[in-house]
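Student: The sequence isn't on hand, but the structure is:
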C-alpha cells in the first residue's frame, strides 16, 4: 500500500558535514528533494480515528519575521524533542539524504522516535532546522500523530548535546497537498533560528495513502 511522501534521513551513524558552508548547502539541497513515506495508514482501515488536522485558524500565509525572537544559540546537535501540549517526548536521530535525493525517515517500528536533518541547521542556531517523524505505523498512532492538533503559540522544546534546551514558539500549523508542497516556504533559509516539524496528513485513502503533509512553523523564543 502506498502512502503520502514526507521528509526524513538515513541512520544514526550518518555524519554531518562540517562548517557554515555545509549547512547552507544542506538547506538549499533539501528544498529540491522529494520526501519519503512517514506513515503506513494500514491500521486506519479498521479504525475511524484518523489523525487530527490543523484548522485554518492555525495557519498563516508567511510565518517568520516580526515576532520576538531570542538570540541564536551556538551549534549543538539535538537529542530530544518535547511538545507538552500534545504529549510528545521523543529522542531524535540524525537524518540524511538517500542516494535518490530524498530525506530518509526514522525506523517505522519505533513509534516514539523522530529525526532531524543533520546536514542542515541545528535547532537553535540561525537558519531553518528540520524535524520529521511518523504519524503512524502498521500498529497504530506514532510520535507525531497529534501534530495537526497543535495550536499557534504552543511550546516546543529541543534538548541539545551541550546541555541547553532550545525553546520554540509555534507560529503556524498548516497542511499541504503532496502535489503542491511548498518546498521553498518550508525548507528555505531563514535569518533567525526557526524550526519545522513535519509528518503526514491531509486525509487518507486506502489506494494512495495520506494525501498531504502537516507542517509546524516555529521560531526560537528562549533557552535555558
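Tutor: Here it is on my side, so go on. As the structure is a prediction and not an experimental result, all values here were calculated from the model. Numbering: from 1, shown residues only.
Student: from here on, contacts and neighbour counts on C-alpha atoms
Tutor: Will do.
Student: Specify the local secondary structure of residue 24.
Tutor: helix (DSSP: H, G, I helix; E, B strand; the rest coil).
Student: do the one 3 residues further on as well
Tutor: With three-state DSSP as the basis, the three-state label of residue 27 is helix.
Student: in what helix or strand does the closest residue to it other than its chain neighbours lie?
Tutor: Closest residue to residue 27 apart from its sequence neighbours, by Cα to Cα, 6 or more residues apart in numbering: residue 120 at 5.4 Å. In the assignment (DSSP states H and E), residue 120 maps to no helix and no strand.
Student: next one: residue 191
Tutor: Using DSSP H and E, no helix or strand contains residue 191.
Student: What residues does it make contact with?
Tutor: 126-127 (Cα atoms under 8 Å, 6 or more residues apart in numbering).
Student: Show me where the chain has its strands.
Tutor: 5-6, 36-37, 78-83, 88-95, 114-117, 127-133, 136-137, 140-141, 155-160, 165-177, 193-205, 209-223 (DSSP state E).
Student: okay, now the one to match up with it:
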C-alpha cells in the first residue's frame, strides 16, 4: 500500500510525528501534573479490515453508527467535538520545506488545521486534521483529545454550507518511533477522518514522545 499513496500523503507519513511534537507544543510548566489526558486501552480500535493485499481500508464494522454515503468534495471551515468542548476554525495546512506537515501558528490556541492537498472531510478517503495540544501559555485546541471516547460525534462544517458528521471508533496513542503511518494515513474505501495531536508521555528534554490519534468515519450530514 505504501506505493499507492500520493506523494503528499507519503511525505506526511514519513514526517508528521516530528512536525507536530516540537517547540510550542511543550507543556507550559514542563511538569507531569499538567499532562493532557491520554486514551485508555478500552478506546483502542479493532484491526481494520481491507479488501486484500494493498487494498483500501474500510474500517471496522459499527452496527450502532452505519457508514453514510460520501459527500462531494468541499473544504472544511470549522471542527466541533461537543463531548470535549472543541469548537474551532480550520485553516489549510501544507508541507514544510523538509516535507513534513505544517502546523497552525503557535499563538492561536483555538485553531486547528487540515491537510488541504489531501481528502476533504466527508468525501471518500482519509482526511487529516491536526492541532496543538498546548502552547507556552497553557492548553490549546486539542488538549482534551485523549479523553474522547468511542461513539463520540465530530462535526465538520464545510464551505458548501453542510456539516459532515463523523462517529469515533477508536482513540489511540503511539510512540513516535513506532508510529503506524499506513494505519493512520493509508487510503480508505469510505469517508474517514483522523484528528491528531501530541501525546504519549512527556519529557522535559525532548517534549512529547508521540501522538494521540482519533479514528472516525462519516455517519451522516446536515
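Tutor: Done, it's in. Values in this document were obtained by computation on a predicted structure and should not be read as measured data.
Student: Superposing both, give me the TM-score.
Tutor: Remark: TM-score between the superposed chains equals 0.86 [TM-score structural alignment, normalised by the length of structure 2]; 202 aligned residues with a Cα RMSD of 1.6 Å.
Student: so which of the strands of structure 1 is the most packed in?
Tutor: strand 114-117 (a mean of 31; mean count of other Cα atoms under 10 Å).
Student: Where in structure 2 does it fall?
Tutor: Strand 114-117 of structure 1 corresponds to residues 112-115 in structure 2, going by TM-score structural alignment.
Student: how big is the offset of that stretch relative to structure 1?
Tutor: Taking mean Cα distance after the TM-score superposition for structure 1, the mean distance separating stretch 112-115 of structure 2 from the aligned residues in structure 1 is 0.2 Å.
Student: can you give me the offset of that stretch from its chain's centre?
Tutor: 9 Å (Cα atoms, centre = their mean, to the nearest Å).
Student: ditto for stretch 38-53 of structure 1
Tutor: 19 Å.
Student: Need the strands of structure 1 in JSON lines (columns: distance to residue 56 of structure 1).
Tutor: Shown next, in JSON lines, are the strands of structure 1 (distance: least, Cα to Cα, whole Å):
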{"stretch": "strand 5-6", "distance to residue 56 of structure 1": "21"}
{"stretch": "strand 36-37", "distance to residue 56 of structure 1": "25"}
{"stretch": "strand 78-83", "distance to residue 56 of structure 1": "21"}
{"stretch": "strand 88-95", "distance to residue 56 of structure 1": "23"}
{"stretch": "strand 114-117", "distance to residue 56 of structure 1": "26"}
{"stretch": "strand 127-133", "distance to residue 56 of structure 1": "22"}
{"stretch": "strand 136-137", "distance to residue 56 of structure 1": "23"}
{"stretch": "strand 140-141", "distance to residue 56 of structure 1": "24"}
{"stretch": "strand 155-160", "distance to residue 56 of structure 1": "19"}
{"stretch": "strand 165-177", "distance to residue 56 of structure 1": "8"}
{"stretch": "strand 193-205", "distance to residue 56 of structure 1": "13"}
{"stretch": "strand 209-223", "distance to residue 56 of structure 1": "12"}
